[in-house]
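# Mind folding the following:
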Amino acid sequence: MDPSTPAPLAFDDCTIDFAGRRLLRGGIGQPLEPKAFAVLALLAGTPGRVFTRDEILDAVWGHRHVTPGVLNRLMTLLRHALGEDAKVARYLHTVHGVGYRFDLPEATPDAPSRAVPVPASQAPTMPVPVPVPPAASHPPVARRRAGDRHGMPRAMWWLLPLLALLAVAGWQWWPHAPSAPKPAPERSIAVLPLVNASNDKGQQFFSDGLSESLINSLSRFGGLKVIGRDSAFQFRGSRDDSRTIGRKLGVSYLLSGSVQHVGDVVRINAALTRAIDGSTLWAEHYDRPYRNLFALQDEIASAVIGALQVKLLSPGESVRHDDRPPSGSIEAYNAYLQGLKHWHDEDFRRASEYMAKAVQLDPGYAMAWAHLSGSLSTVATFSNEPAEAARQHMNEARRAADQALQLAPGLGAAHAARAYLMVYSFDHRGALAECRRAVQLAPEDGTVLNGCGYVFAQVGKLREAIRSRQHLLSIEPLYIINYQQYAKLLLASGRLDEAEKYLGTAESLPQTNAHWRYSSLFLRMAVALARGDAVKAMGSALQMPAKYRDPYTALAAQIGPDRAAADTALANALAGKAEANADPHLIAQIYALRGDAGHAVEWLQHASAADLLFLPTDPFILNLRDDPRFIAFCERIGLPPPGESEALSIDQIRAANGTRNR
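Alright, predicted model coming up:
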């Protein structure tokens, strides 16, 4: 350390690392603009001294041609980073008419020394991005090396389609990490969302996309567990310390930092920290031309991998496919990242527009073609557009999937895209083959695992669906949809205790979507029905939204001892059909539970294709698996023979668990 550089300054839960040019609070690095940290360093370097505005402008900007609003904005940022506000200032004080003063809080007799050594390799917590001077003052080379790094792009087209069904479909049950967390694997990492250090909020897509690309890059290395985007991105802006984040994600290392895209320059600050104690294993700052972005991504990943000492998978091994355009077109990549942004915002129409732009700029961009296929098929399936428009979008989606596979036969995401199209065309054999190939090619790709988890269930392959969900749990430990879907599969296999366990974990996670709560309620009701517990089943049904409540209460009433009440509940559910409140699939489930195959099949003829696809693992409908009328119905529409499904019927589940109505 330069002798003139002050030692790190610790106070309350904050530490100012002057040498590393970073502020940490509560064990978490606080993202600060370079000028903001420079102002903080100036003031904190001499606690108690009042600095005039002119002195600050001279010291930090080298001149006074800066508007007062600039300094005011930076002071606001600093107060936020320090956890205070102007009205209740503890550290940064405004001296009206003069300038600013930094005060240290009063020390207690037992307080440790305020000057705390913080070696570069053992910083107390995750480091903040190193402040970056103006681009013009540095050549495009890396500086200060301190040591020698996988959705789904979210849930891809698989998440929204099946999430959307929850609002109206009766059998969309959904999913937990083990209740006693296991120690994190030594070689495991999460890429936390890079902070957008640009003043332009419109650049958020770029920082998020770059974070996701780093996940993809790191997943190319063997022996390294890489957490997926959905779980890692839940810690955007989190105040949890590194130990807590590592525990929740089940990893030993965290990669964090910031990115700033200014003109033709990309500035990236990155740091690899040990989750257990927040110590820094590696840190770096880069200033590079934007045109060298891909090389920079590889350099960062290689540096992280070097620090973790893991090996690159050989070409013959299964890896997640690179999401960057093979031509190196930055323009195509930019369009792709914007498409991903809209994808994660669940605006699939806009996502398809940007993916179309990406493949127009680079026709050889296989990953963009795969995402274009997924976006278009989702729009076609769930946008309520006219039938002709939906058919056109589906045809375009097929062409896009075909193009992706022609360009990259080994792209797992493209095989998954084709499987989705096949299953919605009731080609269950083709869909099964494509998903098996997709999982073989991309066993660590959360998008593929999630999508094919659905497809395996839709074609009745319960064991393969469970395996996909189990592995996805390790990659996406905080992905609520997966826990609910896993619980659904466990129920369909008769494992009721496990189903309730994983459902409980799903319910403990943040539920920002009302549909998730309703799906949990339905799954609770289904488990209660399988246990013969009419009271609990009715309790869940009564918590459903009022306008959909009658069919659910009718389903719950079918196992009670009062047959007259069961008949009345069904009549009430049927009375709502004129108001479009009676879902055909749910009414069919009621009749199946009653053992009335004729009426059940009649109602299934009015169900949506999306609902029909899940019949092979629907325990209620599988009560009809041996009925000739239901077998003929499945054959007519292209579903697998119900007798071939690995899932159990509700009656089989009850028999296996020794259930009696109560």
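
# all contacts plus neighbour counts: C-alpha atoms, from now on.
Fine.

# Report all helices and strands that whichever strand or helix holds Leu42 contacts.
Leu42 is part of helix 34-44 when elements are defined by DSSP states H and E. Helix 34-44 sits against helix 53-61, helix 68-82, strand 99-102, with contacts defined as 3 or more Cα pairs under 8 Å, 6 or more residues apart in numbering; DSSP states H and E.

# What degree of burial does Glu388 show, as a neighbour count?
10 (other Cα atoms under 10 Å).

# Just list the residues touching Ala419, thanks.
By Cα atoms under 8 Å, 6 or more residues apart in numbering, Ala419 lies in contact with Gly430, Ala431, Leu432, Ala433, Glu434, Cys435, Cys452, Val455.

# what's the spacing between the closest residue to it other than its chain neighbours and Arg654?
Nearest residue to Ala419, sequence neighbours excluded (Cα to Cα, 6 or more residues apart in numbering): Ala431, at 4.2 Å. Ala431 sits 31 Å away from Arg654, going by Cα to Cα, to the nearest Å.

# next up, for comparison:
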Amino acid sequence: MDTLRTAGQGGPTAESYRFDDIVVDATAHVLLRAGVPQTVEPKAFSVLLILLRRAGELVGRDDLLDQVWGHRHVTPGVLTRVIAQLRSALGDDSHHPRYIQTQHALGYRFIGELLADEAPPEEAGSGAVPSAPAIARPQATTVSAPVPETPEIHPHAAAEAAASERLHAEVARHARRWPWLLAAGVLVAAAVATWLPQWRGGALHAAEPSIAVLPFTTLSDRTDDRYFAEGLATEMHSALAGVHGLKVATWLPPDAVKGADAKTMGERLGVATVLDASVRRDHDRVRISARLSDTRTGYTLWSRTYEHDVADVFATQSDIAQQVVTALIGVLPDSGEGLRRRLHPTQNVAAFDAYLRGVQSLLVGESDNAIASFRTALDGDSSFARAQAGICQAEIDRFEAMRGADAFDNARLACERAQKMDPTMGTVKLALGDLYRVRGELRRAREFYTSAKDDPEVASNAIVGLAELESVQGHHERAIELFGKALQVSPGNAYAWSTMAWEQYQNDDLPAAIESSKRALELRPERSVLWAALGFYHLTNGDTAESEKALQQSNALEPNYAATANLATLKYQTGDYAAAAAMYRQATQLDPGDFYPWGYLGDALIADPSAGNARDAFREAATRARRYTAVRHDDAKAIAALAWYLTNLDERDDVQNLMRRAESLGTAKGEVALLNAQTWTALGDRENARRCVETARANGIGAALIDTNYVLRRAGLARQ
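Take a look at the predicted model:
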């Protein structure tokens, strides 16, 4: 008995159709036009086979939806889009059809003339949908608002796609610390990449609907207009990241994608598609050209140019997002209402413009400018919840820089105000989780992270936050497991890799920290702070050559206190204490709020008093360290450092309690031991000092850091 052939599947004999110069081979899943393969989506190919098998017959719209999609909450617009793709591949015209005729509101009919020997088989059935992806190549069109709900898509040659404009933007300055705004999506890499199957040609390609939103390019004549284009891109990224069933790669800055084509980005990020756009704004008019590309073939899936008043930018953003979601997952959740609401956060265009300026300031770490812009946005629209959420984010950045109780209260109040304005915002829940974690209020932090985890926009980073809570409590294995889950949720989350590196360093696994840090840099090589972190790990591990290389790269990208301070430590290790002191002073100017550079400066001045007064440096360090440890009760290294600073200021009453407290926390054991060794030496307790030196060696502190330590060498406790 013969097996029934279904849509997209060959039966026991070959099934093919020919009309004009077109050949459709169901068995090989091939569509040829004039001998040239035409790529279409699997569901589009299935629809074509059903129409061919019932040539000349009207096939109802619901019948097609049932057979191909199972009619699972799929809108008719999905079918309209698929028919448009088929017309693109066949060279058909919807106004003067030769092959596919539309019966308005009823269905479709194949009206082409099949060759006599290629008539549809009598036993053909329908239903199953092929799984191998094939992508149509539609051509760009130019429209003015309002936008048609289901536009026709026309042919686009591969050569044109290859010659299309690429995203080019100036290298942006980025924040010294990780702005959690950038990690909203947040990546799978080697350790957790098992969900990425191997595709033909060896390139990694996503098995699920997935996308990377690239920074939008500004074509405006005004050089300061970049914030508008980049702000629209970040808004689009966040909106798509909130769509269930769609994986969105972590946001990348302009310099990370400069010159890369769709195929390169797909291999790098493990996504099936990329969205890019160019933006030109001229007074009250804006022109946006958007394109969705398939990363396996490099072909354009969909493209469109919008040109209208700036006030219509919200509708344009919503339409682009809806076209993307429809193309990738076939159905718009809640008919697209959530996307429209997310991409239309205010009715006030001037307030939205100020908001985008604030977003750009956050991206480059300018917290004060960001807060000013977000407040301007709120002046224009007092109910603009996302602007208040921006203030929440900026205040957290301030808190992390200042580490004081006042800064904590400002951040908490700003975030709670945003939460009251829109209690559904996952970004604010994530921010509050970060805030309370840093404060040491772990129970409240867990509540906010757990709630934020349900929002796809911030799910990956919420899991990272939960991992950090496990780390603080000494549950190292559980923390690493959660980092892995975060990476599974968001393909390409360099933030997760860098945070995991810190967890591994805190638990004295320097080799693993170095490898995780390298993973983060593979994804975000433009981040100066990541190069500084890698340099620090190499320095702690005793690899001075690799450390210097990474630190120099960090400062070349953007001068920063961390790289400068660690380069100064390399000078210190060679015995050039005056040069080290000069560089430590430079580090204090780059970040006056952090206590570590002041403490390092004090260390250098102990060794070379002619370069300055060590007590003054230690006084500055102690003041800032006290402020920080009053908030962060669980930072073992900071507590040990405070004990060292107070010892040098002859404020020794509580020093031994601080050292014991630092040891009892059980994290950063090597560095705590090294600091305590210095303190015990200064207190004249050689036995405890020697014990701490051995503990430091046993917990991964490199010989270079111990044996070049001036205090330990002078006391005969370091190897000469």
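
# Comparing Ala431 and Arg654 of structure 1, which residue is more hemmed in?
Of the pair Ala431 of structure 1 and Arg654, Ala431 is the one with more neighbours under other Cα under 10 Å, namely 27 against 20.

# Show the contacting residues for that one.
Ala431 of structure 1 neighbours (Cα under 8 Å, 6+ apart): Arg418, Ala419, Tyr420, Leu421, Met422, Val423, Val455.

# Assign a three-state SS to the last one, would you?
Following DSSP: H, G, I helix; E, B strand; the rest coil, Val455 of structure 1 is assigned to helix.

# quick one: it and Leu421 touch, right?
No. With contacts counted by Cα atoms under 8 Å, Val455 of structure 1 stays clear of Leu421, the gap being 10.4 Å.

# Have a look at the two and say which one is more surrounded.
Val455 (30 against 23).

# Among the contacts of Ala419 of structure 1, name the buried ones.
Neighbour counting over those (16 or more other Cα atoms under 10 Å) leaves Gly430, Ala431, Leu432, Glu434, Cys435, Cys452, Val455 as the buried ones.

# how close does the fifth one get to His415 of structure 1?
Okay, so that is Cys435 of structure 1. 7 Å.

# In a strand, Arg615 of structure 2, correct?
No. Judged by three-state DSSP, Arg615 of structure 2 forms no part of a strand; its state is helix.

# so it makes contact with Asn648?
Yes. Between Arg615 of structure 2 and Asn648 there is a contact under Cα under 8 Å: 6.9 Å.

# Okay, and which of the contacts of Ala431 of structure 1 map to helices?
Within these, residues falling in helices by DSSP state H are Arg418, Ala419, Tyr420, Leu421, Met422, Val423, Val455.

# Using a markdown table, lay out these together with distance to Gly539 of structure 1.
Formatted as a markdown table, those follow (distance: Cα to Cα, whole Å):
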| residue | distance to Gly539 of structure 1 |
| --- | --- |
| Arg418 | 41 |
| Ala419 | 38 |
| Tyr420 | 36 |
| Leu421 | 38 |
| Met422 | 39 |
| Val423 | 35 |
| Val455 | 32 |
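
# Tell me the one among those nearest to Glu579 of structure 1.
Taking Cα to Cα as the measure, Glu579 of structure 1 sits nearest to Val423 out of those, at 30.5 Å.

# Which residue in structure 2 aligns with Leu23 of structure 1?
Per TM-score structural alignment, there is no equivalent position to Leu23 of structure 1 in structure 2.

# Pull the distance from stretch 268-288 of structure 2 to the chain's centre.
17 Å (Cα atoms, centre = their mean, to the nearest Å).

# Actually, stretch 564-582 of structure 2.
Using Cα atoms, centre = their mean, the offset of stretch 564-582 of structure 2 from its chain centre is 35 Å.

# for that stretch, which positions count as buried?
Neighbour-count burial for stretch 564-582 of structure 2 [16+ other Cα under 10 Å]: 564-573, 575-582.

# just stretch 602-621 of structure 1 next, same as before
602-604, 607, 610-621.

# from the buried residues of stretch 564-582 of structure 2, which ones fall inside helices?
Those of these lying in helices (DSSP H): 564-573, 577-582.

# related to what we said a few turns ago, can you tell which of the helices and strands packed on helix 34-44 of structure 1 is closest to Gln511 of structure 1?
The nearest among the helices and strands packed on helix 34-44 of structure 1, by Cα to Cα, is helix 68-82 at 27.5 Å.

# so Gly374 of structure 1 touches Leu159, yeah?
No. Using Cα under 8 Å as the test, Gly374 of structure 1 is too far from Leu159 to be in contact (10.7 Å).

# Counting neighbours, go ahead and name the busier of the two.
Gly374 (31 against 21).

# So what does that one match up with in structure 2?
Gly374 of structure 1 maps onto Gln393 in structure 2, by TM-score structural alignment.

# residues in contact with the residue nearest to that match when sequence neighbours are not counted?
Of all residues not flanking Gln393 of structure 2 in the chain, Ala431 sits nearest, at 6.7 Å (Cα to Cα, 6+ apart). For Ala431 of structure 2, the contacting residues are Cys392, Gln393, Ile396, Cys415, by Cα under 8 Å, 6+ apart.

# Distance check, Ala389 of structure 1 against Ser383 of structure 1.
Taking Cα to Cα, one finds Ala389 of structure 1 at 10 Å from Ser383 of structure 1.

# burial measure for the nearest residue to Pro127 of structure 1 once chain neighbours are set aside, as a count.
Leaving aside its sequence neighbours, Pro127 of structure 1 sits nearest to Gly29 (Cα to Cα, 6+ apart; 4.8 Å). Neighbour count of Gly29 of structure 1, defined by other Cα under 10 Å: 26.
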